[in-house]
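Chemist: No letters, just coordinates:
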């Protein structure tokens, strides 16, 4: 009855439209991802080069600061020396004037000695003046060098400000691209959740009114007795009939979901805690894995793509009921189906 109703409901096929819409959406997402990766690569390279340039500029600024400090120290020393020379020059000029007065007062007698002394003082004064002139020239050169260093320092600081602004702009663009990528990924997750919801709805229709099938979270749980005899991994004829219904639903789902979405149907095998030791199955690990593989192989024989199926064996280590009763053992022997991402 449920299968017939399911087939009647499929009179109108909405899925091609959904496939086109989702394909367009996924192409847009892939484009955004590609753009984001490329932009992030170039921005990372740009930021790395900017960091190197900033380090080099900071080193140059430090060197120029040290050089400017040395130039200022030398300028101060020269200014002190100039001040001393000017004081010495003033003293020499004062002494010369005094001697001239003495020469005028003693025009006779000591005139020769005074003139000789005045000549010596004049020569010393000339030498002092030359020394002061050289010192002043050095001070002027230092002033020009300091001015040039200040201009260079200002240019470096301007370049540093520009680099820091570019780095901030790059970080802002990276943050914006990251936000866009998160939005695109969230939309993709929502689309996959929608398909998972559709898949659950179909399986509910197929498996309606069955006491041996339960829904636990995002999984369909079948009791092992639906598919297998005790201690065996060979599918029973009744179990194959149930898997035929599941295969039809999965085939429709496989046509609906675009190939770019990495979805898989995971088939998990579980046993109870009682050990099994046989030639075919030395432990519950082998039995649970063999049962999951049997289900997967049967679905493949019904046309389901192997790339969309996963078989996993959990042995007795993921029980639903921790009690050691027959009812707990029966609940823990199960096959679970879960639609998830690869």
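Modeler: Done, it's in. What you see is a predicted model, and the numbers here were worked out from it, not measured in a lab.

Chemist: hey, let's count contacts and neighbours off CA atoms from now on
Modeler: Fine.

Chemist: Just the helices from the protein, written as ranges.
Modeler: For the chain, the helices defined by DSSP state H cover 2-9, 15-105, 111-206, 237-256, 284-301, 326-332.

Chemist: then this one, side by side with the first:
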């Protein structure tokens, strides 16, 4: 009897533990479901925002591409107009030269005819004077002699008319030539004025680019300004004997690209400008499997700068790379300081 009561009490006391365990398990499951639902909502919201941003960026890129296309078309049209103007100017110069040659030929011919006519008139005048002298001497003129005198007088009159016509034609030709020369002079002045305006505009943008870049790079003691050029030491951009840009060099070129892109937006497309990137080395020769001379090294470094700026958005057709090796030093001597100053990259905004 006692054993039966103990078994009954033990069976009754186990159920509360099972209930507590099931309750805890259920709460854990509910908590995990809540965490899952919240994370799904957050992930959906994040993906939706990212899709919206991607769509907006794609629209902006399309608009930028369209604007770039329009600017390129405008530049091509302006270049064609400039080439047409140059062709017309060349044709006008050729026409002026041809007219000048014709004028000189006409003058020579007219002068020769005038000389011949004057000689003939002089001969006829002498003949007439001789005839008149003979008439005075003989006192009696025959009919044939009068006819000769009349014919000679008519010939003299005709020669004088021809001479007058030749002088009139010569004056008319001179007037036409003067008008052509005036038109050519006016066209030349207009073309020179247009070219001068373009040069002045480019100089304005050069000054703006120069001033802004100098303000940005003035804190870098390694960067030097010589005239209208910026000189960057090669050690700032490349390792020794290498044409691969380092991280510090890329940072400096990023500043340059930002300034250049701002200036590019303001420069009209019809101004033919370029950014020259010149590579220079010291006078110590190099001969490695990659670079057989300082020419190859300086050129490769200039090309590396051009390629990096192109990756940052600078138009490729507005840049030129050149390598000068060791042949244009800025410091004489073989000291370490002179060699270091000669190892440089030069930047210059100029016309093509």
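Modeler: Thanks, I have it. Bear in mind the structure is a predicted one, so any value in this text is a computation, not a measurement.

Chemist: Can you lay out the helices of structure 1 as CSV showing mean neighbour count and distance to residue 225 of structure 1?
Modeler: What follows is those, written out as CSV (neighbours: other Cα atoms under 10 Å; distance: least, Cα to Cα, whole Å):
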stretch, mean neighbour count, distance to residue 225 of structure 1
helix 2-9, 12, 21
helix 15-105, 15, 35
helix 111-206, 15, 18
helix 237-256, 16, 9
helix 284-301, 21, 11
helix 326-332, 17, 9
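
Chemist: Could I get the ones you listed in TSV, plus columns for distance to residue 229 of structure 1?
Modeler: Supplementary listing: the helices of structure 1 in TSV, determined by distance: least, Cα to Cα, whole Å:
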stretch	distance to residue 229 of structure 1
helix 2-9	25
helix 15-105	38
helix 111-206	23
helix 237-256	10
helix 284-301	11
helix 326-332	12
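
Chemist: Quick one: closest of these to residue 263 of structure 1.
Modeler: helix 111-206 (8.2 Å; Cα to Cα).

Chemist: okay, the angle between the closest one and helix 237-256?
Modeler: Relative orientation of helix 111-206 of structure 1 versus helix 237-256 (axes from the mean of the first three to the mean of the last three Cα atoms, to 10 degrees): 130 degrees.

Chemist: other SSEs contacting helix 111-206 of structure 1?
Modeler: Helices and strands touching helix 111-206 of structure 1, as assessed by 3 or more Cα pairs under 8 Å, 6 or more residues apart in numbering; DSSP states H and E, comprise helix 2-9, helix 15-105, helix 237-256.

Chemist: Out of those helices, flag the one nearest residue 334 of structure 1.
Modeler: Closest to residue 334 of structure 1 of these is helix 237-256 (Cα to Cα; 12.7 Å).

Chemist: looking at structure 2, where would I find the counterpart of the closest one?
Modeler: Aligning helix 237-256 of structure 1 against structure 2 (TM-score structural alignment) gives residues 247-266.

Chemist: about what we covered before: take the helices and strands packed on helix 111-206 of structure 1 and write them to CSV, including distance to residue 302 of structure 1.
Modeler: Listed next are these as CSV, based on distance: least, Cα to Cα, whole Å:
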stretch, distance to residue 302 of structure 1
helix 2-9, 17
helix 15-105, 21
helix 237-256, 6
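
Chemist: Quick one: residues in contact with the match of helix 237-256 of structure 1.
Modeler: 205, 208-209, 212-213, 216, 236-238, 305, 308-309, 312-314 (Cα atoms under 8 Å, 6 or more residues apart in numbering).

Chemist: what's the farthest-apart pair in those?
Modeler: Farthest apart among the contacts of stretch 247-266 of structure 2 by Cα to Cα are 205 and 238. That separation is 29.2 Å.

Chemist: Name all residues that make contact with the residue mapped onto residue 199 of structure 1 from structure 2.
Modeler: Matched across to structure 2, residue 199 of structure 1 falls on residue 209, judged by TM-score structural alignment. Residue 209 of structure 2 makes contacts with 259, 260, 263, 349, as judged by Cα under 8 Å, 6+ apart.

Chemist: If we use 7 Å, what do you get?
Modeler: Residues in contact with residue 209 of structure 2 (Cα atoms under 7 Å, 6 or more residues apart in numbering) are 260, 263.

Chemist: Kindly provide the distance from it to residue 298 of structure 2.
Modeler: Distance, residue 209 of structure 2 to residue 298 of structure 2, using Cα to Cα, to the nearest Å: 25 Å.

Chemist: what do you get for residue 76 of structure 2?
Modeler: 33 Å.

Chemist: now swap in residue 61 of structure 2 and tell me
Modeler: From residue 61 of structure 2 to residue 298 of structure 2 the distance is 36 Å (Cα to Cα).

Chemist: circling back: nearest to residue 319 of structure 1, out of the helices of structure 1?
Modeler: For the helices of structure 1, the distance to residue 319 of structure 1 is smallest for helix 326-332, at 5.3 Å, taking Cα to Cα.
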